[in-house]
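Participant: Sequence and computational prediction follow.
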Amino acid sequence: MTRPPLPPFDEPLASQKVRLAEDGWNSRNPEKVAAAYTPDCQWRNRAEIFQGRDKIVEFLTRKWARELDYRLIKELWAFHGNRIAVRFAYEYHDDSGTWFRAYGNENWEFAEDGLMQRRIASINEHPITESRRLLRWTFPARPDDHPGLTELNL
């Protein structure tokens, strides 16, 4: 099984890979997202370090149980060979109704079959008021005409 686009990446392929990842994460479906990673994928997400699809599903299930109405935008930062760097922002609210915006960077490394074999994420977040939200669209995917990170000055 392959997961196109495949490395080595040029700019159009890297951009396509980033958008596919964004759409997958915006589905909030842990099994769907985990299918884009190798069975032994290595993850670092904030203080959590783990390996494997089962752990990815567990992590994302916990994440989206507490990060409600999650909306994410990813943007290509750099690419070379089988590696892509992205920056991202996402918004969500917790079960008390407090909204948050998170910002970060991810470094991705892909296997020849196009599955991600390593994901390293650095993330910061802060509370925002509902009126300061910028990522507003109907679930699940961001519409093509919705501004990206650069256009939103994020």
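Facilitator: Everything's here; your move.
Participant: Please count neighbours and contacts with C-alpha atoms only from this point.
Facilitator: Fine.
Participant: can you pull out the helices in the chain?
Facilitator: Secondary structure of the chain (DSSP state H): helices located at 11-26, 30-34, 53-66.
Participant: so how far is the first one off the chain centroid?
Facilitator: Taking the mean of its C-alpha atoms, helix 11-26 sits 9 Å from the chain's own mean (Cα atoms, centre = their mean, to the nearest Å).
Participant: So which bits of that helix are buried?
Facilitator: Residues of helix 11-26 classed as buried by neighbour count (16 or more other Cα atoms under 10 Å): 13-26.
Participant: where exactly do the strands run in this structure?
Facilitator: 37-45, 48-51, 68-80, 83-93, 99-110, 116-128 (DSSP state E).
Participant: any idea which of the buried residues of helix 11-26 is the one closest to E48?
Facilitator: W25 (18.1 Å; Cα to Cα).
Participant: Please compare the first structure with the one that follows:
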Amino acid sequence: MADNAPAPVKPPVPPFTDESAALKARRAEDAWNTCDPQAVSMAYSPDSRWRNRSEFVTGRDEIVDFLTGKWSREHEYRLIKEVWAHTGSRIAVRFAYEYRNDSGEWFRAYGNENWQFDDSGLMTERHASINDVPIRDEDRKFFWDRSGPRPADHPGLSDLGL
């Protein structure tokens, strides 16, 4: 893309309403549930900055590398996000995801993210705080076909009491 070419637009764009913030969070959830690092990276600005737990990532190439490593370790990954708050070009979400590791042990990760978007709707900053909790197989709550996003009728975090 030429330097003077307009940035691609990734709707919805700021300023966010209750509805557009919820849609932005759901689109992010759906993308992450594909476990496709390249596709996910396109929601972020080319110079996007992340803090994910104790790791710092800058730019799409590093995002792809980070997510490739993440999903090589976190199997049967399923994520649910829920908007906590929003204003202007920022959205705060809480989330939980379930995965199993290479040893077959299940975990539920709980976290919060703070997002900042540019005018074209690309995320320029992502700050994530996450805690992993071991769970038993019978305590899992996220069940849907791995080939697609969470179905519309699958409960969200609040409905699941999380």
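Facilitator: Received the coordinates, thanks. As the structure is a computational prediction, the values presented were derived from the model and not from experiment.
Participant: Once they're superposed, tell me the TM-score.
Facilitator: After superposition, the two chains reach a TM-score (TM-score structural alignment, normalised by the length of the first structure) of 0.99; 154 aligned residues with a Cα RMSD of 0.5 Å.
Participant: Would you mind finding the match for E11 of the first structure in the second structure?
Facilitator: Superposed on the second structure with TM-score structural alignment, E11 of the first structure falls opposite D18.
Participant: need the contact list for that match.
Facilitator: H86 (Cα atoms under 8 Å, 6 or more residues apart in numbering).
Participant: counterpart of A35 of the first structure in the second structure?
Facilitator: Match for A35 of the first structure (TM-score structural alignment): M42.
Participant: typo on my end, it should be I49 of the first structure
Facilitator: In the second structure, I49 of the first structure lines up with F56, judged by TM-score structural alignment.
Participant: Please look at that match and R49 and confirm they touch.
Facilitator: Yes. Using Cα atoms under 8 Å, F56 of the second structure is in contact with R49, at 7.5 Å.
Participant: what about these two, which has more around it?
Facilitator: Per other Cα atoms under 10 Å, whichever of F56 of the second structure and R49 has more neighbours is R49, with 21 against 14.
Participant: any idea how far that one is from T58 of the second structure?
Facilitator: To T58 of the second structure, R49 of the second structure is 5 Å away according to Cα to Cα, to the nearest Å.
Participant: picking up where we left off before, can you tell which of the strands of the first structure is closest to H146 of the first structure?
Facilitator: Short answer: strand 68-80, nearest of the strands of the first structure by Cα to Cα, at 9.9 Å.
Participant: The closest one packs against which elements?
Facilitator: helix 11-26, strand 83-93 (3 or more Cα pairs under 8 Å, 6 or more residues apart in numbering; DSSP states H and E).
Participant: so that strand aligns onto which residues of the second structure?
Facilitator: Mapped onto the second structure using TM-score structural alignment, strand 68-80 of the first structure spans residues 75-87.
Participant: mean shift between that stretch and the first structure?
Facilitator: Superposed on the first structure, stretch 75-87 of the second structure shows a mean distance to its aligned partners of 0.2 Å (mean Cα distance after the TM-score superposition for the first structure).
Participant: What residues sit buried inside that stretch?
Facilitator: 75-83, 86.
Participant: Could I get those in JSON lines, plus columns for distance to N101 of the second structure?
Facilitator: Converted to JSON lines, those look like this (distance: Cα to Cα, whole Å):
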{"residue": "H75", "distance to N101 of the second structure": "6"}
{"residue": "E76", "distance to N101 of the second structure": "9"}
{"residue": "Y77", "distance to N101 of the second structure": "10"}
{"residue": "R78", "distance to N101 of the second structure": "13"}
{"residue": "L79", "distance to N101 of the second structure": "15"}
{"residue": "I80", "distance to N101 of the second structure": "19"}
{"residue": "K81", "distance to N101 of the second structure": "21"}
{"residue": "E82", "distance to N101 of the second structure": "25"}
{"residue": "V83", "distance to N101 of the second structure": "27"}
{"residue": "H86", "distance to N101 of the second structure": "33"}
